[in-house]
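Chemist: 3D, please:
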Amino acid sequence: IPLAAVGYLDGTLAIYDVSSQSLRHRCQHESGIVELLWEETSPVVYTCSLDGAVRLWDSRSGKMISEYLGHTSEILDFALNKEASIVVTASGDNQAKVFCVQQPDR
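Modeler: Coordinates of the predicted model:
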């Protein structure tokens, strides 16, 4: 099933079924989503937000897989390494952080 993900400033992550043009899942951050990343070969959607958290979501179920905290301010940008095992974040608290990511089986 082809899916699309959209992050909103109200903290909503919406996952849509492209074929039927319908909302499949609605997930929630505590604050606005700044950016999202979605690996082409994985069901995992990565989000970062104004609440200083990185969250991993299962696009198939809409459930949060894991959460990475440590910033005292909003995350402004983030990136994944090629294997999607490391997330690097940059925050308004003038810090960069590196998180080792545990992913479920693909």
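
Chemist: please make it C-alpha for all contacts and neighbour counts, starting now.
Modeler: Will do.

Chemist: quick one: secondary structure of the residue lying farthest from the centre of the chain?
Modeler: Of all residues in the chain, residue 20 has its C-alpha farthest from the mean position, at 23.3 Å, by C-alpha atoms, centre = their mean. Following DSSP: H, G, I helix; E, B strand; the rest coil, we place residue 20 in the coil state.

Chemist: what of residue 14?
Modeler: strand.

Chemist: the closest residue to it other than its chain neighbours: how many residues sit nearby?
Modeler: Once flanking residues are discounted, residue 14 sits nearest to residue 26: 4.7 Å by C-alpha to C-alpha, 6 or more residues apart in numbering. When neighbours are counted by other C-alpha atoms under 10 Å, residue 26 registers 16.

Chemist: contacting residues for residue 26?
Modeler: 12-15, 62 (C-alpha atoms under 8 Å, 6 or more residues apart in numbering).

Chemist: of the residues you listed, which is the nearest to residue 74?
Modeler: Checking the contacts of residue 26 against residue 74 by C-alpha to C-alpha gives residue 12 as the nearest, at 15.9 Å.

Chemist: next up, for comparison:
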Amino acid sequence: MLQFTVKTCCDKGSLLEVFPFPKRRNTDKEITFPPWAATGSMDNKLIFWDLQHSSPRCTCDNEDGVTCLSWLGASKYIAAGCVDGKVRIWDSLSGDCVRILSGHSDAIQSVAVSADRNFLLSVSLDGTARVFEIPDFQ
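Modeler: Alright, predicted model coming up:
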């Protein structure tokens, strides 16, 4: 697995630079993750990035602006909180939206996965929080 810090351009949605993490002494844990990332924005785009090549791997057209993202555990799926109050589940390999979770009447502020990876929590500007089961995406 690669280790890096990413710097992006908010205006253009382009990957500017990838910086290696400096090796730290006296640590027994390192921050690691697969060589891809995802970004979402108010231009209704969700982009999956190939960080090894510093380029977009897949660009998905979302129905509304993306306000927040959370990977569903170690799976290939990502939850995208949206301005329209929906949470869309995307397959990072195919670029397909595989499920839409509803229940909010205003923009999603945050999405998070439970420690056991069985539940997805969404919080909205409508003042509500919703919990969805996600065992299908493990």
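
Chemist: now the TM-score, please.
Modeler: The TM-score (TM-score structural alignment, normalised by the length of structure 1) is 0.86; 105 aligned residues with a C-alpha RMSD of 1.8 Å.

Chemist: follow-up on the earlier one: in structure 2, what residue corresponds to the residue farthest from the centre of structure 1?
Modeler: Aligned against structure 2 by TM-score structural alignment, residue 20 of structure 1 finds its counterpart in residue 53.

Chemist: and what of residue 53 of structure 1?
Modeler: Checking TM-score structural alignment: residue 53 of structure 1 goes with residue 86.

Chemist: and the gap between residue 65 of structure 2 and residue 76 of structure 2?
Modeler: 21 Å (C-alpha to C-alpha, to the nearest Å).

Chemist: ok, residue 131 of structure 2 next?
Modeler: 20 Å.

Chemist: hang on, the earlier thing: any idea how many residues pack against the match of residue 53 of structure 1?
Modeler: 23.

Chemist: looks like it contacts residue 99 (just checking).
Modeler: No: the criterion here is C-alpha atoms under 8 Å, and residue 86 of structure 2 misses it with residue 99 at 10.2 Å.

Chemist: what do the two both touch?
Modeler: With C-alpha under 8 Å, 6+ apart, residue 86 of structure 2 and residue 99 have no common neighbours.

Chemist: run a quick neighbour tally on the closest residue to residue 131 of structure 2 other than its chain neighbours.
Modeler: When the adjacent residues along the chain are set aside, residue 131 of structure 2 lies closest to residue 121, with 4.6 Å between them (C-alpha to C-alpha, 6+ apart). Counted with other C-alpha under 10 Å, residues neighbouring residue 121 of structure 2 total 15.

Chemist: the residue in structure 1 that residue 121 of structure 2 lines up against: what's it in contact with?
Modeler: Under the alignment by TM-score structural alignment, residue 121 of structure 2 pairs with residue 88 in structure 1. Residues in contact with residue 88 of structure 1 (C-alpha under 8 Å, 6+ apart) are 78-80, 96-99.

Chemist: which parts of stretch 86-103 of structure 2 are buried?
Modeler: By neighbour count with 16 or more other C-alpha atoms under 10 Å, stretch 86-103 of structure 2 contains the buried residues 86-92, 95, 97.

Chemist: wait, which of those is closest to residue 37 of structure 2?
Modeler: Out of the buried residues of stretch 86-103 of structure 2, the member with the shortest distance to residue 37 of structure 2 (by C-alpha to C-alpha) is residue 92, at 9.3 Å.
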